[in-house]
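**Q** sequence plus the predicted model coming up.
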Amino acid sequence: MIFKQNSKFQIISWSSIATQKDSALLLGNGASMAVDKKFSYTSLLNEFAYKGFFNIEEISLFDYFDTNDFEMILRFLWQSKHVNQALDIFNPKIDSTYKNVKSALIHGVSELHSEYDDVFNDLEPISQFMSKFDTVFSLNYDLIVYWAMMYGNNNPKHSFKDCFKHGVFDYEWQKYKSPIRFQESCTLIFYPHGSLALARSIIFGQEYKIANSTTYSLLDGIQNEWEKDDIIPLFISEGTVEQKVHSIQTTRYLNCVLNEVMPFPRSHWVIYGWGFGDQDAHILKSIKKSGAKRLSISVYRGSDEQEFCGRVYSAIHREFGHFIDIEFFDSYSPKCWNNA
């Protein structure tokens, strides 16, 4: 169903959106910004440079490889450092650059990310909203979904599962779709672009979830884990579609989420806070592979809302053809995301 009124796209309330049993939720950066305006920057690398976390040489390294991917740059530097060590080549600049880039990332994320207490009041409505869906995909690297998932798991009748067992992702993820014990329902959580809570060992190639004894200390635990020599974060914060797809292909978890979990058959997708940018065209292609028949898309109320609807409408029909129902809803609707 395509809602138009007087040649304009109609933007309805969330209460008018009927979710289905197999509905999936996709979260973009607008979801994080709705919780904390700290996430309003468009480029993590540019924000770090603006705040002085990187020097000119370190920024030029990203420019040389034409990337904003911290994981890739750290991996290249670590490999170069250890190749030099193996060949008995002394080059302290590579070692210092590796430490500086990693330190900048640690301190930059620490400064830009919300504290648990600052977002605590949003966790209950977010967990309730996410519980309406069979599956949730978050394109954001931050910990908001992770914290809301842990908060929501206090509900004895519903569970959130990210399919990590003892910190390692279980590639037989479909078996987690069924509720356990006395639970009535469950929601699976996935991160197509990774998360601060995920890391990778360069030496062993192992990808895992960082866990702490309490959610309050999770951000500190992540920073402590990153300080280990061979550990690098597993998240993609920005870049072109080609750069993102290349980075995804280098990690087993991200590749599984994009090419197996997202295309799993489901007819209805709710999309909240996602801008449908060209850099995320691979996400729309994966949604198409799921056999989606209906897309419900949030709209941020503002002067350009009709322009946004028109652009999204065109992008969807270019990818899907005309065999898709589209509806737009107000992102500030009651009971939607973190709205009371």
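**A** Here it is on my side, so go on.
**Q** C-alpha only now, for contacts and for neighbours.
**A** Fine.
**Q** so what's the closest residue to Arg252 other than its chain neighbours up against?
**A** Nearest non-adjacent residue to Arg252, counting by CA to CA, 6 or more residues apart in numbering: Glu207, 8.0 Å away. Glu207 makes contacts with 168-169, 198-201, 234, 251-253, as judged by CA atoms under 8 Å, 6 or more residues apart in numbering.
**Q** now Gly275
**A** Contact partners of Gly275, counting by CA under 8 Å, 6+ apart, are 28, 30.
**Q** distance of it from Thr42?
**A** 12 Å (CA to CA, to the nearest Å).
**Q** out of the contacts of Glu207, grab the one that's most surrounded.
**A** With neighbours taken as other CA atoms under 10 Å, the top of these is Leu234, carrying 27 neighbours.
**Q** output the contacting helices and strands for the host helix or strand of that one.
**A** Secondary structure from DSSP states H and E places Leu234 in strand 231-235. Strand 231-235 sits against helix 70-86, strand 194-201, helix 218-226, with contacts defined as 3 or more CA pairs under 8 Å, 6 or more residues apart in numbering; DSSP states H and E.
**Q** so what does whichever helix or strand comes after that strand touch, helix or strand wise?
**A** Downstream of strand 231-235, the next assigned helix or strand under DSSP H and E is helix 241-249. Judged by 3+ CA pairs under 8 Å, 6+ apart, helix 241-249 is in contact with helix 252-256, helix 281-289.
**Q** adding another structure so you can compare the two:
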Amino acid sequence: MKILTFQEAIDASQKYTKRHLLLGNGFSIACKPQIFTYGSLFSEAMKKMSKELIAVFEALKTRDFEEVIKALQNASAIITAYNPRLGRISKLMNTEAVQLKNDLINAIAGTHPARPNEITDNQYQSCREFLSNFIGEGRGGKVYTLNYDLLLYWALMHEERESPKYISLHHDDGFRKDQEYLDAEYVEWQGEGASHGQNIHYLHGALHLFDAGHQLQKYTWVNTGRALVDQANEALKKDAFPLFVAEGNFRAKQEKIQHSAYLHHNLKSFAGTCTSATKKGKALFIFGHSLHQNDFHILKFIGAGKINHLFISIFGDENDKENKKMIANVNEIIASRPRALPTLEVDYFDANSAHVWG
């Protein structure tokens, strides 16, 4: 099997109308391997959970922090109505709910850079050069990410216009100023009607997006200058939860997505990108993702759609165990393409040759 360089893959994709990008966890690992190789945010938080709290996650069959916190709060409020002598259990449930918020904050803080300046200017420059192949001037592509960390957001916001190496990225994540509170420290997602130009999509949410009930708010470093952990702490105290899809099987992820207008919109966008046809066809680049069945709710659109060409990053020896698994996953996607649709071409490129973070 021939492995292309990233530039060779870009050159080969020039014949298509547009090229789009799907990012997996390898995008973040390439920047901070010592941080982003943790198993999961839940695994980190679980290290400090009580046996009872872990049992609650298991009983509810979820990895969704918000669902468990709200379940504990609700149970705490009503349990004494059935048995007034369970006041101690009621207080314990409420305490566990508060502790779980703290566990979530500490897990985020322990597995994520606190501030944008922990990434160097050269790293941002390289990342923006990589992204410019998809959303640079005149490109017209879209970027979809399965990561809920802030690295993509920080790279997009790192605009040094006075720099001689400045790269213009045409990016829009669909968030705008709250028209009722123009001086607010956040911006809000104003729904599908205001997102026609959106080309940055967090398919599984992100740690800077908070569900405030009446609106989805994006906390910004530019407006606050405060560290992620501090913003998360303040938001959680107000019962605003970070919107992200925790680990689990694809059915659990799909259920969470269907209950969020923002996540559902992003998924529909990806589905549309995959299924709509263009005169010269479309290419989809996938970087840092194993194409595992856990993300079938997203990957199924590639097989069933009209993407003409996949360019997939491969890290290390193509014959190692993990890469063989990934290639097998890709072959399943190819085989799922209906015969009536265009043949799905696939090429692999060397992940290191993309120099995503320098």
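**A** Received it, and whenever you're ready, just let me know what you need. All values derive from a computational prediction rather than experimental measurement.
**Q** care to give me the TM-score?
**A** The TM-score (TM-score structural alignment, normalised by the length of structure 1) is 0.83; 316 aligned residues with a CA RMSD of 2.7 Å.
**Q** circling back: most packed of the helices and strands packed on strand 231-235 of structure 1?
**A** Mean neighbours per residue, mean count of other CA atoms under 10 Å, is largest over those for strand 194-201, with a mean of 22.
**Q** ok, average deviation of the following helix or strand past that strand from structure 2?
**A** Counting by DSSP H and E, the next helix or strand C-terminal to strand 194-201 of structure 1 is strand 207-209. When structure 2 is superposed, strand 207-209 of structure 1 averages 1.6 Å from its matched positions, counting by mean CA distance after the TM-score superposition for structure 1.
**Q** pretty sure Phe53 of structure 1 contacts Ala104?
**A** Yes: Phe53 of structure 1 is in contact with Ala104 according to CA atoms under 8 Å; the separation is 5.2 Å.
**Q** picking that back up, would JSON lines of the helices and strands packed on helix 241-249 of structure 1 with distance to Ala49 of structure 1 be doable?
**A** Output for these, formatted as JSON lines (distance: least, CA to CA, whole Å):
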{"stretch": "helix 252-256", "distance to Ala49 of structure 1": "27"}
{"stretch": "helix 281-289", "distance to Ala49 of structure 1": "27"}
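**Q** out of the ones you listed, which is closest to Ile89 of structure 1?
**A** With distances scored as CA to CA, the stretch of those nearest to Ile89 of structure 1 is helix 252-256 (32.5 Å).
**Q** in structure 2, what residues pair with the helix or strand just after the closest one?
**A** Going down the chain from helix 252-256 of structure 1, the next helix or strand is strand 268-272, by DSSP H and E. Mapped onto structure 2 using TM-score structural alignment, strand 268-272 of structure 1 spans residues 283-287.
**Q** list the contacts for Gly26 of structure 2?
**A** 287-289.
**Q** how close does it sit to Phe134 of structure 2?
**A** Distance from Gly26 of structure 2 to Phe134 of structure 2, by CA to CA: 18 Å.
**Q** go on, Ile78 of structure 2?
**A** 52 Å.
**Q** cool, and Asn329 of structure 2?
**A** Distance from Asn329 of structure 2 to Phe134 of structure 2, by CA to CA: 25 Å.
**Q** comparing these two, which residue is more hemmed in?
**A** The residue with more neighbours, out of Asn329 of structure 2 and Phe134, is Phe134; 24 against 16, by other CA under 10 Å.
**Q** so what's the more buried one up against?
**A** Contacts for Phe134 of structure 2 (CA under 8 Å, 6+ apart) come out as 19-21, 140-143.
**Q** repeat that with 10 Å
**A** 10, 18-21, 140-143, 169-170, 199, 284-285 (CA atoms under 10 Å, 6 or more residues apart in numbering).
**Q** now these as CSV including distance to Phe315 of structure 2?
**A** Below are those laid out as CSV (distance: CA to CA, whole Å):
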residue, distance to Phe315 of structure 2
Ile10, 17
Lys18, 25
Arg19, 21
His20, 20
Leu21, 17
Gly140, 27
Gly141, 24
Lys142, 23
Val143, 21
Leu169, 26
His170, 28
Asn199, 27
Leu284, 18
Phe285, 14
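**Q** just the ones in helices from those, please.
**A** Within those, residues falling in helices by DSSP state H are Ile10.
**Q** what does Ile73 of structure 1 align to in structure 2?
**A** So Ile73 of structure 1 corresponds to Val68, using TM-score structural alignment.
**Q** how close does its match get to Lys48 of structure 2?
**A** Noted for Val68 of structure 2: a distance of 15 Å to Lys48 of structure 2, by CA to CA.
**Q** map Asn331 of structure 2 onto structure 1.
**A** So, by TM-score structural alignment, Asn331 of structure 2 is matched to Ser314.
**Q** can you classify its match by secondary structure?
**A** Under DSSP: H, G, I helix; E, B strand; the rest coil, the three-state class of Ser314 of structure 1 is helix.
**Q** residues contacting it?
**A** If you count contacts by CA under 10 Å, 6+ apart, Ser314 of structure 1 has them with 308, 320-321.
**Q** which one of those residues sits closest to Lys289 of structure 1?
**A** Distance ranking of the contacts of Ser314 of structure 1 against Lys289 of structure 1, using CA to CA, places Phe320 first at 9.7 Å.
**Q** who's in contact with the nearest residue to the closest one once chain neighbours are set aside?
**A** Leaving aside its sequence neighbours, Phe320 of structure 1 sits nearest to Lys288 (CA to CA, 6+ apart; 6.6 Å). With contacts defined as CA under 10 Å, 6+ apart, the neighbours of Lys288 of structure 1 are 262-263, 265-267, 282, 316, 319-320, 324.
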